[in-house]
Structures are given as C-alpha cells and as structure tokens.
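**Q** Curious how this folds, go ahead:
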Amino acid sequence: MTTRTTGDPSAGPPARAGETGGEEARKVLLASPRSLCAGVERAIETVERVLADRGAPVYVRKQIVHNVHVVDDLRRRGAVFVEELDEVPPGATVVFSAHGVSPAVREQAAARELRVIDATCPLVTKVHVEARRFAARGDTVVLIGHAGHEEVEGTMGEAPERTVLVQTPAEAAALEVEDPGRVSYLTQTTLAVDETAEVVEALRARFPALTGPGSDDICYATTNRQRAVSEVAADADLVLVIGSANSSNSVRLVELARRRGVAAHLIDDVGDIRPEWLRDARAVGVSAGASAPHHLVEEVVAFLRELGPIQVTEHRHTIETVRFAAPKEVRTP
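**A** As a prediction, this is how the structure comes out:
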C-alpha cells in the first residue's frame, strides 16, 4: 500500500494542525482505488454515445448502473429507463445494463425487433459463459449471490434447470443435489471476498469434488475497493462509502468496514451525512463504490473542509489500468 498526502486541486491543499486557530486538523483518508470501474464507465459511455449518435429517446432496460446520480443525469439527457422490454416500442433501440440479461430477455428483444446494444460488463459475460459450460457438461451449477439482484437473475437464466442459488454457508452446508460428484460453483461479481470464501469452503466440505471457475468471478474492481477500504478502516474512526443502496459492491464496502470494528455509513452524496457521525471522528475514511462518479468524492471532501481544517491523505492499494472496448454498435471507426 502507498500512502501519500494528496495534492489533488479538487480536494484543496492539505491542512495541518494549528493552521486555523490552533484547531487540530481532521484526517481524511481516501481509499484508492475508488469510484467508477472499467465496466461501469463502459456502460455509461455506451448510453452517452447512443444519445449523441441517434438522439433521444434511448431506452435502457433496468438501471444502466446502480447509482441514482448516474441514472438521473442520463434521464435528463434523454435516456428512458424501463423495467421490462414490453415498455419499449417495437423496433426501438434498447441498451442492456452492465449487469447482464438472460437468454430469455434476448429472445424477447428479438421477437419485438428491438435494436439491441449490449452494455453488459465483460466480467459478467465471463460468468455467463462459465454457467453455460458447466451446465453443458452435466454439473449442478451453484451460483453464490444475492437473490433478486439483476446480475444473479441474468446468470441463472443461462441454465435455469441446472442452477441453484446459495447465499450463506448454512445454505451451502444443507444443499442437496442430483449428483454430489458433479457440482461446480460460480459467484456474483460484486460480493464480499471474505464472506464468499466462507461459502465456497462450506460447499467444498459438502461436495469434495467441487470445481470452480479458472479465475475468480469476483471482479478486480470489487476486490481492489474492498482491500483499500480494509486498509483505511484500520486507521479511521468513521468510514463513509459513497454509493446507492441498490449497489451491491458499495453495500459490501460498508459491511466490510463494520466487520473491522469501525462505524461506517453508505451515502448517496453529502446530503446524507449526519453531523453526529462526525462529532468524535478525528479520522474519516472515504471511499466510493464502483458505480459512483468521482465528483461525489470531491464534494464530500469539500464538505468536510467546510467544517474545519482537514489533512487529506490518499491510501493507494493499487493502480487500476483495466479498460474495456465499447460495444461494437457504438465504436468509432
């Protein structure tokens, strides 16, 4: 981990104790990486490009990413978010969200002659491919994830007759399958790494022949943000995670900080910060889920500065360099 005092102009110059009437500066510990990941950026840019090229309205099935600020901004620019495809006029353009869809949804889109632009994160697509491969060889596919999440619904739809959902170690330990010797597992990409390991351990104890994906399904961005928050939590009295309530990876960051014994709260923006959280917090950790825009972090830092002198330090776990190509329908020549 690299720790440095930030010189980011958006955060302003770091304050030092004694700069303002002798008041001790509150420490603001920025977890890094934070905010948008490559899959989310790709999905947002996809909708932006379609709006620029084809004009409004552009229909998007579900929220393109799980963040109210992103969705509201795109809605103001002409995106129309729908729950199901029967809300989309026949022949219109529809964008599939970063969380992916099931084959049944693709079939429905074809039947309605919709022009589909698929913004599914490539790392979610990887899980879908694995689900089809494991099911095709006759395995029971155990999907570790959260019931009702759009990513889980899409993955289970790849082989619904052979896939079962498990959410906890207890459910894994009690699972009954057709052939205990042919069981494989996959995971939702935005789970807590340590909790998922416990579920996999329970599955392996139940089914010794258990097989899994060739590489972790929990995505690099989720893992990196969790590790960065864990490091910041070790030095913080309070952790603020910027993200929406339906953002799985953001919620996991809050839970992780709390498991480290630190008070932690999920906020959509500065308007959600409650004064009593800060009363005795001399070191505040700040992170943002993978679907939260960067400017929201800057606004939180600016808000904390308004309350008194702060010393901003970035705790860098790693540098992310991953980039994904845009869907072929919106690539520039």
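**Q** alpha carbons only for contacts and neighbour counts from here, please
**A** Fine.
**Q** so who does residue 49 touch?
**A** residue 330 (C-alpha atoms under 8 Å, 6 or more residues apart in numbering).
**Q** mind running it again at 10 Å?
**A** 55, 326, 329-332 (C-alpha atoms under 10 Å, 6 or more residues apart in numbering).
**Q** hmm, which two among these are most spread apart?
**A** 55 and 326 (18.2 Å; C-alpha to C-alpha).
**Q** thinking again about what came up before, ok, the contacts of residue 49 vs residue 139, which is closest?
**A** residue 326 (33.2 Å).
**Q** Surely that closest one and residue 43 touch.
**A** Yes: between residue 326 and residue 43 there is a contact under C-alpha atoms under 10 Å: 8.2 Å.
**Q** what about these two, which has more around it?
**A** Neighbour totals were compared for residue 326 and residue 43, and residue 43 leads with 24 against 18 (other C-alpha atoms under 10 Å).
**Q** Distance of the more buried one relative to residue 192?
**A** Counting by C-alpha to C-alpha, to the nearest Å, the gap from residue 43 to residue 192 is 23 Å.
**Q** Tell me which stretches of the stretch 201-333 of the chain form strands.
**A** 238-242, 263-267, 283-288, 310-316 (DSSP state E, counting those that start in this stretch).
**Q** and among those, the most buried is which?
**A** strand 238-242 (a mean of 29; mean count of other C-alpha atoms under 10 Å).
**Q** Against which helices or strands is that one packed?
**A** Identification of packing neighbours for strand 238-242 by 3 or more C-alpha pairs under 10 Å, 6 or more residues apart in numbering; DSSP states H and E yields strand 26-32, helix 220-233, helix 248-259, strand 263-267, helix 275-278, strand 283-288, helix 294-306.
**Q** Following up with a second sequence; could you model it the same way so I can compare the two?
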Amino acid sequence: MTKPPLDILLCAPRGFCAGVVRAIDAVEQALAIHGAPVYVRHEIVHNKYVVESLKKKGAIFVRELGEVPDGDAPVIFSAHGVPKSVPEAAAARRLFAIDATCPLVTKVHREAQVHHKRGRHIILIGHAGHPEVVGTMGQLPEGTVTLVETVEDVARLEPVDTKDLAFVTQTTLSVDDTREVIEALQARFPSVVSPHKEDICYATTNRQGAVKRVAPQVEAMIVVGSPNSSNSQRLREVAEREGCTLARLILRAEDIDWSLFGSIRRLGITAGASAPEILVEEIIDAFAERFEVQVENVSTADENVFFPLPRELRDQAVG
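**A** Have a look, this model is predicted:
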C-alpha cells in the first residue's frame, strides 16, 4: 500500500542548549573520573530519558542533600540552581559538591544579590515551585523576594517601598508572556530597575522564535520534551498562540496518539532545551513508518554558545 505524503518542518535551533550539555557532561565526567556512585540533587535536567540514561551509568538522583551518605562520592547540583543553603549544608558535611548550575541562571542569582545589597526589594517573574525559582529565591533572606506569575499578580502587589524595586526573571519563560508581565510592572512602578540584559536565556528565545516561524505553516506541532520541563511547555504554548491548535508535548515515539496525528499532511517538530536529538530522530522514524516523509529544516538562528565544565572537573576531564 502506498504511504500518504507528510511534510515535516523541523525547527532549528532545537534540543540541547549549552547549559544542559554542561550539566550532563558534568555527571558523565564525574562518573568517568571518580566512578559510581555519583549523587545528583534533583533531576540534572528535566528529561526522563536523560535521567534514566545517567542512572544506568551509575548516577543516583536524590530529592534532598540528606539522602546523600557521608563520604567522598561527588554530589552534583542540577542545572536549575539551588538555594544558598544547599552548598552551605554540603560544606558543613564536607561533601564533595559540584555545582552544575547553568551560568545563565547564576547570572540571575548575582543580579538579585546586587539589587539586595543596594537596598532594593526584588520581584521575581517565574513559576511557583519550579526548581529554578526555588533556587533564585533561596539566594536571599526570606521576605526580600516576591514572586509574580501573571499580570494579575502585578496588580495585587503591595510593596513597602515602591521606589526601591528591581525585577529578575526565570530563564525559561515564554518571551511574550513575560513581556506582558514586565510591561504591567513598569506601568505600575515606573522606577523599577530592569536587568542590564534580558534574563530569559538565548536558547529559550531562539527555540520560541523557530516555533513562531513554523507553527502558522503546519497542521500540527510536536514538542519533544518532558511534561515537567518549563521551556518545553512554553514551546507548546507558543505554537498554540501562533495558530497551531494541535500542539502536543511528547517524550517518546511510543507516546504519539495516532488518532490525532494519523491524517495530517504537514507537521512541525521541535525539542525543548533538555531533550536529546535521538528522541527527535525516533519520532521522525515513527512517522516515516506510516508516511512518505519529506523533512525540511527551518532555521531562524545560529547557536555557538559553549560553557566550560564546573571547575572541580576541568583539569581531570576525560576524553
């Protein structure tokens, strides 16, 4: 039987960003240098496939530092960053801690610390409970950072001093949604201090830009990524906002609902910043079994960002 045609528009950039590559490399290098086990506080990145792959190599993922036994085994902090209390607790126990926080998240931490030293109350735009938000708020004393998620949250804000305010943002937010919140913040508090450079990371911005280009041209969009990945969820939302009503977040080919995707003729595919390319290829292969597939790359930006390994691993790096 002749297979029906399917055009796939493949977004670029997509998939791993420099911060994710650095974090995964940190775990793999720690395993190569020190052997198993290597402990990792929280998921190193929000992708089940990546986490399961590292478990097979000897990584042990824990929710809190208290689950890490005393000893010389490395303990790695995830790319999302951690509250200041976590490395302090590790130092108190003399654990061999390796900080794999993305440098762009560290930038936000430092901005918040500078604002605090200058006497400003900090408004953090982000999603409650996300590890990055928990880590950023945990850089400063309780009560010195206020979290807002929406324009409505801005309207409800009642800061003690409206003249000494600054804002920072989670790095993986929707560019458009965040712009609306920032505009509301600046309208209500004209003197609020902005970041010197936008906090939303280059990879988030670039991946959303590619989806904006592709989404209006396709019948459906697949975002390869995990449900707990903030930047992946934002890509799905961007696709919907740009007119692609059938946009789904899918981790593996086995998760494809063929009752939704079985009769389309034009499909967009992208991947969140924590999703490996092998999963994109797996999903394209699944469509190729059912369709005569033609793949077109749609590129909107070039990426050449590189972050070196954490300093505890650089000198001994293997390979």
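**Q** just to revisit the earlier point, tell me, what's touching residue 326 and residue 43 of the first structure both at once?
**A** Common neighbours of residue 326 of the first structure and residue 43, counting by C-alpha under 10 Å, 6+ apart, are 118-119.
**Q** What residues sit buried inside the longest helix seen in the second structure?
**A** Longest helix in the second structure, counting residues (DSSP state H): helix 18-34. Using 16 or more other C-alpha atoms under 10 Å as the test for burial, helix 18-34 of the second structure gives 18-32.
**Q** Where in the first structure does it fall?
**A** Using TM-score structural alignment, helix 18-34 of the second structure lines up with residues 38-54 of the first structure.
**Q** That stretch against the second structure, how far on average?
**A** Once fitted to the second structure, stretch 38-54 of the first structure is off its aligned match by 0.3 Å on average (mean C-alpha distance after the TM-score superposition for the first structure).
**Q** closest one to residue 173 of the first structure among the helices and strands packed on strand 238-242 of the first structure?
**A** helix 248-259 (22.8 Å).
**Q** Which positions within that closest one qualify as buried?
**A** Those would be 248-258, for helix 248-259 of the first structure by 16+ other C-alpha under 10 Å.
**Q** Tell me which residue of the second structure matches up with residue 133 of the first structure.
**A** Using TM-score structural alignment, residue 133 of the first structure pairs with residue 114 in the second structure.
**Q** Tell me how far its match lies from residue 214 of the second structure.
**A** Distance from residue 114 of the second structure to residue 214 of the second structure, by C-alpha to C-alpha: 39 Å.
**Q** more crowded one of the two?
**A** residue 214 (25 against 12).
**Q** Need the counterpart of the more buried one in the first structure.
**A** Match for residue 214 of the second structure (TM-score structural alignment): residue 232.
**Q** Just give me the mean distance for the one helix or strand the match of residue 133 of the first structure maps to relative to the first structure.
**A** Per DSSP states H and E: residue 114 of the second structure is located in helix 103-117. Helix 103-117 of the second structure, aligned to the first structure and superposed, deviates on average by 0.4 Å (mean C-alpha distance after the TM-score superposition for the first structure).
**Q** re the thing from before, just put the helices and strands packed on strand 238-242 of the first structure in a markdown table and tack on distance to residue 170 of the first structure.
**A** Output for these, formatted as a markdown table (distance: least, C-alpha to C-alpha, whole Å):
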| stretch | distance to residue 170 of the first structure |
| --- | --- |
| strand 26-32 | 33 |
| helix 220-233 | 24 |
| helix 248-259 | 19 |
| strand 263-267 | 26 |
| helix 275-278 | 34 |
| strand 283-288 | 31 |
| helix 294-306 | 37 |
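**Q** which secondary structure elements does the helix holding residue 114 of the second structure contact?
**A** Short answer (3+ C-alpha pairs under 10 Å, 6+ apart): helix 103-117 of the second structure packs on helix 18-34, strand 121-125, helix 131-137, strand 165-169.
**Q** buried set for it?
**A** 103-106, 108-109, 111-113, 115-116.
**Q** swap in stretch 78-88 of the second structure?
**A** For stretch 78-88 of the second structure, using 16+ other C-alpha under 10 Å, the buried residues are 78-84, 86-87.
**Q** Where in the first structure does that stretch align, residue-wise?
**A** So stretch 78-88 of the second structure is aligned with residues 97-107, judged by TM-score structural alignment.
**Q** just how off-centre is the matching stretch within its chain?
**A** Centre-to-centre, stretch 97-107 of the first structure and its host chain are 18 Å apart (C-alpha atoms, centre = their mean, to the nearest Å).
**Q** end to end, how far does that stretch reach?
**A** 16 Å.
**Q** OK, contacts around residue 103 of the first structure?
**A** 109, 154-159.
**Q** and in the second structure, which of these remain?
**A** For the contacts of residue 103 of the first structure, the aligned pairs still in contact in the second structure (both residues aligned by TM-score structural alignment, their matches' C-alpha atoms under 10 Å) are 154-159.
**Q** Please convert the residues you listed to TSV, extending it with neighbour count and distance to residue 268 of the first structure.
**A** As requested, those are exported to TSV (neighbours: other C-alpha atoms under 10 Å; distance: C-alpha to C-alpha, whole Å):
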residue	neighbour count	distance to residue 268 of the first structure
154	21	26
155	28	28
156	24	30
157	20	31
158	22	33
159	21	35
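**Q** one step back: who's in contact with the match of residue 133 of the first structure?
**A** By C-alpha under 10 Å, 6+ apart, the contact list for residue 114 of the second structure reads 108, 120.
**Q** what do you get for residue 146 of the second structure?
**A** Counting by C-alpha under 10 Å, 6+ apart, residue 146 of the second structure has contacts 121-125, 137, 157, 159, 167.
**Q** Just the buried ones out of those residues, please.
**A** 121-125, 137, 167.
**Q** Among the residues you listed, list the two that are farthest apart in space.
**A** Longest span within these, C-alpha to C-alpha: 121 and 125, 13.2 Å.
**Q** Report the set of residues contacting both of the two.
**A** Counting by C-alpha under 10 Å, 6+ apart, the contacts common to residue 121 of the second structure and residue 125 are 146, 167.
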